[in-house]
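# what's the 3D shape of this:
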Amino acid sequence: MKIYSVEPEGNQMADLEPARYFNLAIQQIQEAEEWLRTSEEACQALLVHLDVFVYLSKKYPEMANRRVAKLNRSQIKGTFYDWFERCGKKIPAKFRDGIKESADALFYELEKI
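So this is what the prediction gives:
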């Protein structure tokens, strides 16, 4: 086994481990997006999975750049906003604008990857 840096992933055994987390985030994003297509509920898990993906992408930008191709970002964004349009009035008013702003920020960050 080869060690090539002091970083946590700086050895041959660990260098691809972050990809497992990206793969899990992608799977969760896809499942959450599929659920949102027909959901009539005011709750959703998509944004938290996007947040994790964006967070990981800041630590591992090259890997994120390779993995993001697995996500249809425009479809995911469209599905979220369709859901928001359909269910937004069910979200308490004091949180509604903040959730939309949070989504806007996450989709902006996701587009930059």
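# can we go C-alpha only for contacts and neighbour counts from here?
OK.
# Let me see the contact set for the residue most central in space within the chain.
Central residue of the chain (C-alpha atoms, centre = their mean): Leu50, 1.7 Å from the mean position. Listed by C-alpha atoms under 8 Å, 6 or more residues apart in numbering, the contact partners of Leu50 are Ala25, Ile29, Leu106, Leu110.
# residues in contact with the helix or strand where the first one lies?
Taking DSSP states H and E as the definition, one finds Ala25 inside helix 17-36. Judged by C-alpha under 8 Å, 6+ apart, the contacts made with helix 17-36 from elsewhere in the structure are 9, 44-46, 49-50, 52-53, 56, 60, 63-64, 67, 70-71, 76, 79-80, 83.
# cool, stretch 102-113 as well?
Residues outside stretch 102-113 that contact it (C-alpha under 8 Å, 6+ apart) are Leu47, Leu50, Asp51, Val54, Ser57, Pro61, Ala64, Asn65, Val68, Arg73, Lys77.
# cool, stretch 63-82 as well?
Defining contact as C-alpha under 8 Å, 6+ apart, one finds that stretch 63-82 is touched by 19, 22-23, 26, 30, 33, 36-37, 46, 56-57, 107, 110-111, 113.
# Please provide the structure for the following sequence as well, for comparison with the first:
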Amino acid sequence: MKVYSTAPDGNEAADLEPAHYFNLAEKRLQKSYEHIIQTDKPVQVLLVNLDILLHLSKKYPALANLTIQREEAAKWKQGFYDWYARCSAKIPAKFREGIKESADALFAELEQLGH
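Presented below is the predicted three-dimensional model:
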């Protein structure tokens, strides 16, 4: 086994481990997207899955650029805003605008990734 740095992922056995987490995050995003496009309920988990993916992207930007596809990101965004248009009236008023603002910020951050 080759060791090439002191970083947690600085050896051959560990250098691809972050890719597994990107794959898991993208699978969770896809699953939450599939749910959100079909539901009329005012609950969603897409934004928290996106937030997790973005945290991974900050730590491993090169992997983010390799794994996050622009088309998928656009699909997730459209799915969320379609859901929001259908369900926003069912979200308690005191949270409604904040949820949209949170989504706006997360999707803007996603779009800033260099994919």
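# Post the TM-score for the overlay when you can.
Once superposed, the chains reach a TM-score of 0.97 (TM-score structural alignment, normalised by the length of the first structure), with 113 aligned residues with a C-alpha RMSD of 1.1 Å.
# if we can go back for a sec, quick one: which of the contacts of Leu50 of the first structure is the most crowded by neighbours?
In terms of neighbour count, Ile29 stands highest of the contacts of Leu50 of the first structure at 22 neighbours, by other C-alpha atoms under 10 Å.
# Distance of that one relative to Arg66 of the first structure?
Counting by C-alpha to C-alpha, to the nearest Å, the gap from Ile29 of the first structure to Arg66 of the first structure is 16 Å.
# I'd guess Glu41 of the first structure is in a helix, am I close?
No. With DSSP: H, G, I helix; E, B strand; the rest coil as the criterion, Glu41 of the first structure is located in coil rather than a helix.
# Report the spatially nearest residue to it, omitting neighbours in sequence.
Distances taken as C-alpha to C-alpha, 6 or more residues apart in numbering put Cys87 closest to Glu41 of the first structure, at 6.5 Å, once the chain neighbours are dropped.
# Give the buried residues for whichever strand or helix holds the one you found.
Counting by DSSP H and E, the element that carries Cys87 of the first structure is helix 73-87. For helix 73-87 of the first structure, the neighbour count (16 or more other C-alpha atoms under 10 Å) marks Ile76, Lys77, Thr79, Phe80, Tyr81, Trp83, Phe84 as buried.
# Select, from the residues you listed, the two members most distant in space.
Spanning the widest gap among these are Ile76 and Phe84, at 12.2 Å by C-alpha to C-alpha.
# compared with the second structure, how much does the helix holding Ala25 of the first structure deviate?
Compared with the second structure after fitting, helix 17-36 of the first structure deviates on average by 0.4 Å (mean C-alpha distance after the TM-score superposition for the first structure).
# so that helix versus helix 73-87, what angle?
Here helix 17-36 of the first structure runs at 40 degrees with respect to helix 73-87, directions being taken by axes from the mean of the first three to the mean of the last three C-alpha atoms, to 10 degrees.
# Show where helix 17-36 of the first structure falls in the second structure, residue numbers please.
Mapping helix 17-36 of the first structure onto the second structure (TM-score structural alignment) gives residues 17-36.
# and which of the contacts of stretch 63-82 of the first structure is nearest Lys94 of the first structure?
Ranking the contacts of stretch 63-82 of the first structure by separation from Lys94 of the first structure, with C-alpha to C-alpha as the measure, puts Leu46 on top at 20.0 Å.
# Pull the number of nearby residues for the closest residue to that closest one other than its chain neighbours.
Closest residue to Leu46 of the first structure apart from its sequence neighbours, by C-alpha to C-alpha, 6+ apart: Ala32 at 5.2 Å. The number of residues packed near Ala32 of the first structure is 20, by other C-alpha under 10 Å.
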